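Asker: Mind folding the following:
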Amino acid sequence: MATLRIGFIGAGNMAQAFAKGLIAAGVAKPQGIVVSSPKVDQHLLDQMAAIGCGTTYNNREAASFSDVVVMAVKPAVIPRVLHDLQPCVTPARPLVTSVALGVTLATMEANLPPESRVMRIMPNTPALVQLGASVFCRGAHATDEDVQTTRRVYLAIEALADGGVRMGLPRPLSLKLAAQTVMGAAKMVLETGKHPGQLKDEVCSPGGCTIQGVAALERGGLRAAFISAVHDATVKSIETSGK
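Answerer: As a prediction, this is how the structure comes out:
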């Protein structure tokens, strides 16, 4: 698995987070990763090249190189890009995965040759520091080996867990994902040196689900509640100590 060849279609924040995480974890070597993106995204390709990855403007070139292809482009263009990759995809290789919101397994399979092996994954950017949390599901032709590959490639607190249960996740899985998400986010702040607001902005696509969740937290007064909790606990501590 250390020699796994991975192709990223798209070079944005999620692709960069995963590429760096995979290299740090020893799952893939920099020369074992090829990233494709249009010329307009040359600055993103340059960032990938800076960590040793191969780059190309040709999606088919990236797919032909790879054992695993990661679709990391906007959901609206996934069908077109998958259709373009058809000449490079067979039941034997590569395994085609998607991290795009709302792109179903049925959509992936409909735009690839018959019996293509596909997986759908919903990850988060703490994969950069090897503390990502991902949920994935397999397509009709994905194998048990594909599942194990996905577990290795995508290293998969009560209120968050309740939200996951509400949306259909088993409670043990929901709790694990919630805890891993919080731990990963904290490590992202510590290890990247970026302001939490910047990290938040990097994953909030216009009109996307993440900014929708942020808006819900703001409506619920989460920020004010945390500030008040620190204030009240400090006041109580001072009162108790008699200072």
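
Asker: from here on, contacts and neighbour counts on C-alpha atoms
Answerer: Fine.

Asker: which SSE is Ala140 in?
Answerer: If you go by DSSP states H and E, Ala140 is not part of any helix or strand.

Asker: Just give the number of residues close to it.
Answerer: 14 (other C-alpha atoms under 10 Å).

Asker: Could you also give me the structure for this next sequence, so I can compare it with the first?
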Amino acid sequence: MKGTIGFIGCGNMAKAMLGGIIAENLTDRDALMASARSEQTVRLAAEQFGIRTTVDNREVATFADILILAVKPIYMEEVIREIRDDVDEDKVVVTLAPGKTLAWLKETFGKDVKLVRTMPNTPAAVGAGMTALCPSENVGEADLKTVTEIFSSFGEAEIVTENMIDVVTGVSGSSPAYVFMFIEALADAAVHDGMPRKQAYKFAAQTVLGSAKMVLETGKHPGELKDMVCSPGGTTIEAVRVLEKEGLRSAVMEAVKACIDKARGL
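Answerer: Below is the predicted model:
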């Protein structure tokens, strides 16, 4: 892949992305640069990834052909105002922050910048992320392909329309937290009946991993896969009955809806 990639912000998501880019050999390490406010953060990033680092955001903005703003929504306006004079029409600016629309980003930059909104998730840290990409109209096919390659280096990436970005936040961006809660609950139940906790986490987590893989690889409807486990009068259908009685589906749907509404209000 040609061109340079810069990160403003070097938190967990940026590190996950850097790890994927380097593991997949998308570009040379000297074509990567990251900035952070803390000298310690950039020092640790330099040691971990062997890349250029700085505490000067404008230095990264000048350096990068693909500029990734890996900062929280509350800092986005401050960062854009700091770097916008260093961003020209040839650069592609990628954002990770929920709630910041393409229109808002363009207005804040004060010019017609090539933009790609994204919504990745934390499984990127283990090469199993899921990312939605939403480009502005002036992003060309070659630039979009490059950005897609970056995000595909640590998982799966798909193009979505902008009105779906907040939905993506609910269904994949934030949902690892819901899944972790489910795994913890499964393990707690096993511990309650005598299983050592470390072993309980392994049984629960591997089962969730395998179940997700079955959905992706078989192409079968999740309900069909559920029915395959539920023998007549058996243990599984008894557990499913209790989950339905206690409102598992409704609770999950309401949680995702609340997340989407919150994202739309940012």
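
Asker: can you pull the buried residues of stretch 43-56 of structure 2?
Answerer: Arg43, Ala45, Ala46, Ile51, Arg52, Thr53, Thr54, Val55 (16 or more other C-alpha atoms under 10 Å).

Asker: repeat for stretch 222-229 of structure 2
Answerer: Going by 16+ other C-alpha under 10 Å, stretch 222-229 of structure 2 has no buried residues at all.

Asker: likewise stretch 28-37 of structure 2?
Answerer: Result for stretch 28-37 of structure 2 [16+ other C-alpha under 10 Å]: buried residues Arg29, Ala31, Leu32, Met33, Ala34, Ser35, Ala36.

Asker: just stretch 207-214 of structure 2 next, same as before
Answerer: Val208.

Asker: Any chance of the buried residues of stretch 43-56 of structure 2 in TSV with distance to Val147 of structure 2 and secondary structure as columns?
Answerer: Converted to TSV, the buried residues of stretch 43-56 of structure 2 look like this (distance: C-alpha to C-alpha, whole Å; DSSP: H, G, I helix; E, B strand; the rest coil):
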residue	distance to Val147 of structure 2	secondary structure
Arg43	26	helix
Ala45	22	helix
Ala46	23	helix
Ile51	19	coil
Arg52	20	strand
Thr53	21	strand
Thr54	23	strand
Val55	24	coil
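
Asker: Please identify which of the residues you listed is nearest to Arg264 of structure 2.
Answerer: Val55 (31.5 Å; C-alpha to C-alpha).

Asker: how much space between the closest one and Val87 of structure 2?
Answerer: From Val55 of structure 2 over to Val87 of structure 2 the distance is 18 Å, taken as C-alpha to C-alpha, to the nearest Å.

Asker: next one: Ala212 of structure 2
Answerer: 41 Å.

Asker: Ser211 of structure 2 now?
Answerer: 44 Å.

Asker: I'd say Gly99 of structure 2 and Arg264 touch.
Answerer: Yes - at 5.8 Å, Gly99 of structure 2 and Arg264 qualify as touching, with contact defined as C-alpha atoms under 8 Å.

Asker: Overlap of the contact sets of the two?
Answerer: With contacts taken as C-alpha atoms under 8 Å, 6 or more residues apart in numbering, the residues that reach both Gly99 of structure 2 and Arg264 are Asp166.

Asker: element containing Val70 of structure 1?
Answerer: strand 68-71.

Asker: mean shift between that strand and structure 2?
Answerer: Following the fit onto structure 2, the mean deviation recorded for strand 68-71 of structure 1 is 0.5 Å by mean C-alpha distance after the TM-score superposition for structure 1.

Asker: corresponding residues in structure 2 for that strand?
Answerer: Mapping strand 68-71 of structure 1 onto structure 2 (TM-score structural alignment) gives residues 66-69.

Asker: Can you list the neighbours in contact with that stretch?
Answerer: Counting by C-alpha under 8 Å, 6+ apart, 3-9, 60-61, 76, 91-96, 147 sit against stretch 66-69 of structure 2.

Asker: Find me the equivalent region of the helix or strand hosting Phe18 of structure 1 in structure 2.
Answerer: According to DSSP H and E, Phe18 of structure 1 maps onto helix 13-25. Aligned using TM-score structural alignment, helix 13-25 of structure 1 spans residues 12-24 in structure 2.

Asker: Next one: Thr101 of structure 2 from Val94 of structure 2, what distance?
Answerer: 12 Å.

Asker: er, Cys134 of structure 2 actually
Answerer: Distance from Cys134 of structure 2 to Val94 of structure 2, by C-alpha to C-alpha: 10 Å.

Asker: list residues touching both of these two?
Answerer: Joint contacts of Cys134 of structure 2 and Val94 (C-alpha under 8 Å, 6+ apart) are Val116, Arg117, Thr118.

Asker: Mind checking which of those are in helices?
Answerer: Here DSSP state H is the test, and the shared contacts of Cys134 and Val94 of structure 2 give no hits in helices at all.

Asker: Closest one to Gly127 of structure 2 out of these, please.
Answerer: Nearest to Gly127 of structure 2 among the shared contacts of Cys134 and Val94 of structure 2, with distances taken as C-alpha to C-alpha, is Thr118, at 16.8 Å.

Asker: Provide a list of residues in contact with the counterpart of that closest one in structure 1.
Answerer: Here Thr118 of structure 2 is matched to Ile121 in structure 1, going by TM-score structural alignment. Contact partners of Ile121 of structure 1, counting by C-alpha under 8 Å, 6+ apart, are Thr97, Ser98, Val99, Ala100, Ser134, Val135, Phe136, Cys137.

Asker: and what of Ser66 of structure 1?
Answerer: Arg5, Ile6, Gly7, Ile33, Val34, Arg93, Pro94.

Asker: List the buried residues for stretch 121-133 of structure 1?
Answerer: Quick answer for stretch 121-133 of structure 1 (16+ other C-alpha under 10 Å): Ile121, Pro123, Asn124, Thr125, Pro126, Ala127, Leu128, Val129, Gln130, Leu131, Gly132, Ala133.
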